[in-house]
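Visitor: What follows is a predicted protein model with its sequence.
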Amino acid sequence: MKKIFILVLATLLGASILSAKSAEHKKVKKENLKEKHLKEQMEREKKFAKEQKFYKGKEYDLSAQKVDPKDLDSIQVIEPENDFDMTDVYRDDI
């Protein structure tokens, strides 16, 4: 009777230890996953900040690229050619 009691007690103790280790492993795995997602989100935020810096353009000096309106008068205006006929597109005998 003592042997059965000891065997049952040892089995329950072993199962509880394995269960505790499994729960701890799941907790560590979950924390690692959270940390990984946090790092990924931080990288996205850095990329977003870099893009916003570009789009706002506060650090860029574009004054050298400005066009003087007086220079635009010397450029010839090119009139569009309106000779395109859509009937040629749908013809089958071509």
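Guide: Right, received. Where do you want to start?
Visitor: Every contact and neighbour count from this point should use C-alpha atoms.
Guide: OK.
Visitor: Tell me where the chain has helices.
Guide: In the chain, the helices defined using DSSP state H lie at 2-56, 69-72.
Visitor: Check these for me and report the most buried one.
Guide: Neighbour counts (mean count of other Cα atoms under 10 Å) averaged over each of the helices of the chain peak at helix 2-56, with a mean of 12.
Visitor: In addition, the following structure is provided for comparison:
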Amino acid sequence: MNKNILAIGLVFLVVGFGAGYWYGGTVAYDNGYNAAAADIKAQQEEAAKKAVEEAVKNVNPFQATNPLEGVTANPFEKAKKALNPFAQ
């Protein structure tokens, strides 16, 4: 009878280890899969955001530097108005 109890206990022990190993593997896999999916989604969103910002910078002419900023078209315009009061 002792051998039967020992054999049954050993079978339950092996089955318990197997079930624990299987359960731990599935939980760890699910956690890893969810973490990887969230990481990939965050990377894709950041890449899309960067692409949109680059596209907006290239399309919007007001964000580009103006090469003629600070250059006056006719420097004598002010002098002409000051010296000739009859000019329209």
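Guide: Sure, I can see it. Treat the numbers as computed from the prediction; the structure is a model and nothing was measured.
Visitor: ok, back up a step: distance to residue 62 of structure 1 added to the helices of structure 1, as CSV?
Guide: CSV is the format used below for the helices of structure 1 (distance: least, Cα to Cα, whole Å):
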stretch, distance to residue 62 of structure 1
helix 2-56, 13
helix 69-72, 16
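Visitor: Can you tell me the centre-most residue of structure 1?
Guide: The centre of structure 1 sits closest to residue 44, judged by Cα atoms, centre = their mean, with a distance of 6.1 Å.
Visitor: what do we get in structure 2 for that one?
Guide: Matched to structure 2 by TM-score structural alignment, residue 44 of structure 1 sits across from residue 46.
Visitor: Residue 16 of structure 1 now?
Guide: So, by TM-score structural alignment, residue 16 of structure 1 is matched to residue 18.
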